[in-house]
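# pasting a predicted model and its sequence here:
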Amino acid sequence: MSSVIVEQTNPLATSSSAIYNFKKGHDSFNDFILSYPRGAYTGMRTVGHGAILELNSHMKRVVNSLSLMKLCPPDGTIEPDIVSQQLASFRNVESFEEKLVPLIRAGLQAYYDQEPQAVETKVSLMVTYSYDLQQPCFAAHFGHLGQIPQQRVKVAMENKARTMPSVKDSQWVRDRALMEKKKPQDINEVILMDNADRIYEGMASNFFAVRQRHDLEEGETKSSYVIQCASLEHVLLGTVMKVVMALCEQEKIDIEWVFPKLHDARAGKWEGCFLTSTSRLLLPIETIYCKDGR
């Protein structure tokens, strides 16, 4: 599938003076992210061809991640003041929005010109600092948004958890590369868990379990189902996850912020489970494959 990468070559300039470089080719998401030094990234999708789903959430995610990260030189442990000054406009939501919206518009126009049959687009954003160029890097990748499976999907468990899950650090793209490479073709996602059978999230998704509740009193209007998800101190708050949270509140479905336990699934205590992500939206899970073969 073809792609378009748009990079602002003068990232410190205002949007009215922005100069964009367009690279058309077949670069994948991983190719794009890993071509830059470690930094903050996020993956977005269009809705209605030209709008970005939960754009404000994505902007805040990048700003928050950059604020929590320290982009130090290769041989240092402290972010220099000059680097912090140059990144200041990317660590503020208002100034970042002024830069981001024109870049997304330019990229979508270029991508749809190249792929006029495309209905929707996957948009990946990268912000970091290059010590070679002595300036921030600010770029976006526009590519094919695959069809969402119409049937339940299969997932595989992996004993691994992210460090600083609240930060969208591109180092995670490097760390998960081996898991992605080993993932069988019929497996939709790899789910992260620990030695205590506690389930965290997917490599690039949020994970939810559904159980039936047995504590409803007569006359209560709450749903008879409860959703379980690892608490936000342990997993990233995904943009589609926020939509699920809003729907649960609307439908009076309680969310338990506790780790779903794999042994509960094996004991038949779940009614089901599902994934959410920007590209998947919401996918019900059919089969969970574990390393012990059970």
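The structure has been received and is ready for your questions.
# every contact and neighbour count from this point should use C-alpha atoms.
Will do.
# quick one, helices of the stretch 1-150 of the chain?
29-34, 55-68, 81-87, 93-114 (DSSP state H, counting those that start in this stretch).
# in JSON lines: those helices, plus distance to Phe22 and mean neighbour count.
Formatted as JSON lines, the helices of the stretch 1-150 of the chain follow (distance: least, Cα to Cα, whole Å; neighbours: other Cα atoms under 10 Å):
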{"stretch": "helix 29-34", "distance to Phe22": "13", "mean neighbour count": "17"}
{"stretch": "helix 55-68", "distance to Phe22": "22", "mean neighbour count": "20"}
{"stretch": "helix 81-87", "distance to Phe22": "22", "mean neighbour count": "15"}
{"stretch": "helix 93-114", "distance to Phe22": "8", "mean neighbour count": "17"}
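# one more to weigh against that first structure:
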Amino acid sequence: MEVPIVANIAIWRLPPGARAKPQPIVLDPAPTSLDEASRALPQGAYTTLRTFGGAAVLRLDEHLARLEETARLSGVEVYLDWPTIRSALREAITTFRAPEMRVRLTLDTTREPGTLYISLESLHSPTPEQYEHGVLVVTRQLQRQNPKAKSTTFLASAGEIRRALPEGCYEAIMVGADGQLLEGLSSNFFAIRGRDLWTAEEGVLAGITRALVLEEAADEGLTIHLEGLPVTELPTIDEAFITSSGRAVLPVVEIDGHPVGTREPGPITRRLLERYNARVSREAEML
């Protein structure tokens, strides 16, 4: 099947129902990113994952469950055919033929509820230098309207903030009305002080990568606080990092122009990255 691939992005439409077949589609104008593609598709739920070794993924069932849950939170009851989606995703990934891919699954909850869109682009992970030396982030006053729902309506406001980020800034960390650090625009945020780890639980979209990292942190013997650190306490932390499917565990060394610890990735962050990568090697499954 000849699939239109524009600017390293390809999109398939998968109708609801068992044994449905993915149909390639073309958007006009052609999107240059997955976020642009999502904004052009019908509004609904979305989830993002990546491939490992070109054809393996991590915890696909949890991603599909998240789509169904987000749809329910928006008042639409959808029961996806998981084996059909797995088969369609395998076909799309095989056709796209990139070394590694970023995958966006968008579930239509407005025009044709139950229709799923599979969008693929070549994966651009953080560079080895960013893992070695860390990245810079800023804080912004913002909070999701419905933190438990991963809805495409959030992508527009997130995109506006992202386009206005200072040069050299990697991510924006959202701060709630109570002054607590919540999450990144497309990541979860963690702060470390001593052997204590903070990450917000309420008011954030709890990512699947975040859950794995928390399990590894507990096994590492860290004391975990499921609450957002007050932004006023940022000068007291020793380490910080963000997580997402495409980033794994990415060290943060500067926030709002102020250094985090020694302005170098700390030992706990590095250890959690090692543990996460080992977990992926054990658990990533072929489609």
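That came in fine, so what should we check first? Since the structure is predicted, the reported quantities are computational estimates derived from the model, not experimental observations.
# so after superposing, what's the score?
Put the two chains on top of each other and the TM-score (TM-score structural alignment, normalised by the length of the second structure) is 0.79; 246 aligned residues with a Cα RMSD of 2.1 Å.
# what span of the first structure lines up against stretch 135-152 of the second structure?
Mapped onto the first structure using TM-score structural alignment, stretch 135-152 of the second structure covers residues 153-170.
# just the buried residues of the matching stretch, please?
Neighbour-count burial for stretch 153-170 of the first structure flags 153-162, 165-170 (criterion: 16 or more other Cα atoms under 10 Å).
# quick one, which of the helices of the stretch 1-150 of the first structure is nearest to Pro184 of the first structure?
Closest to Pro184 of the first structure of those is helix 29-34 (Cα to Cα; 17.9 Å).
# just checking, what packs against the closest one?
In terms of contacts (3 or more Cα pairs under 8 Å, 6 or more residues apart in numbering; DSSP states H and E), helix 29-34 of the first structure is packed against helix 171-175.
# distance from the helix it packs on to the second structure after superposition?
Once superposed with the second structure, the aligned residues differ from helix 171-175 of the first structure by a mean of 0.9 Å; criterion: mean Cα distance after the TM-score superposition for the first structure.
# mind telling me what element the aligned partner of Leu197 of the second structure in the first structure is part of?
In the first structure, Leu197 of the second structure lines up with Ile227, judged by TM-score structural alignment. Using DSSP states H and E, Ile227 of the first structure falls within strand 225-228.
# with adjacent residues omitted, what lies nearest to Tyr289 of the first structure?
Of all residues not flanking Tyr289 of the first structure in the chain, Ala156 sits nearest, at 4.6 Å (Cα to Cα, 6 or more residues apart in numbering).
# dump the residue contacts of the one you found.
Ile187, Glu189, Val190, Ile191, Ile288, Tyr289, Cys290 (Cα atoms under 8 Å, 6 or more residues apart in numbering).
# selection in ChimeraX covering whichever of those are buried, please.
Buried subset of the contacts of Ala156 of the first structure, written as a ChimeraX selection, criterion 16+ other Cα under 10 Å:
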select :189,190,191,288
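# can you list the contacts of Ala156 of the first structure in a markdown table and add secondary structure and distance to Phe96 of the first structure?
Listed next are those as a markdown table, based on DSSP: H, G, I helix; E, B strand; the rest coil; distance: Cα to Cα, whole Å:
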| residue | secondary structure | distance to Phe96 of the first structure |
| --- | --- | --- |
| Ile187 | coil | 37 |
| Glu189 | strand | 32 |
| Val190 | strand | 32 |
| Ile191 | strand | 32 |
| Ile288 | strand | 40 |
| Tyr289 | strand | 41 |
| Cys290 | coil | 42 |
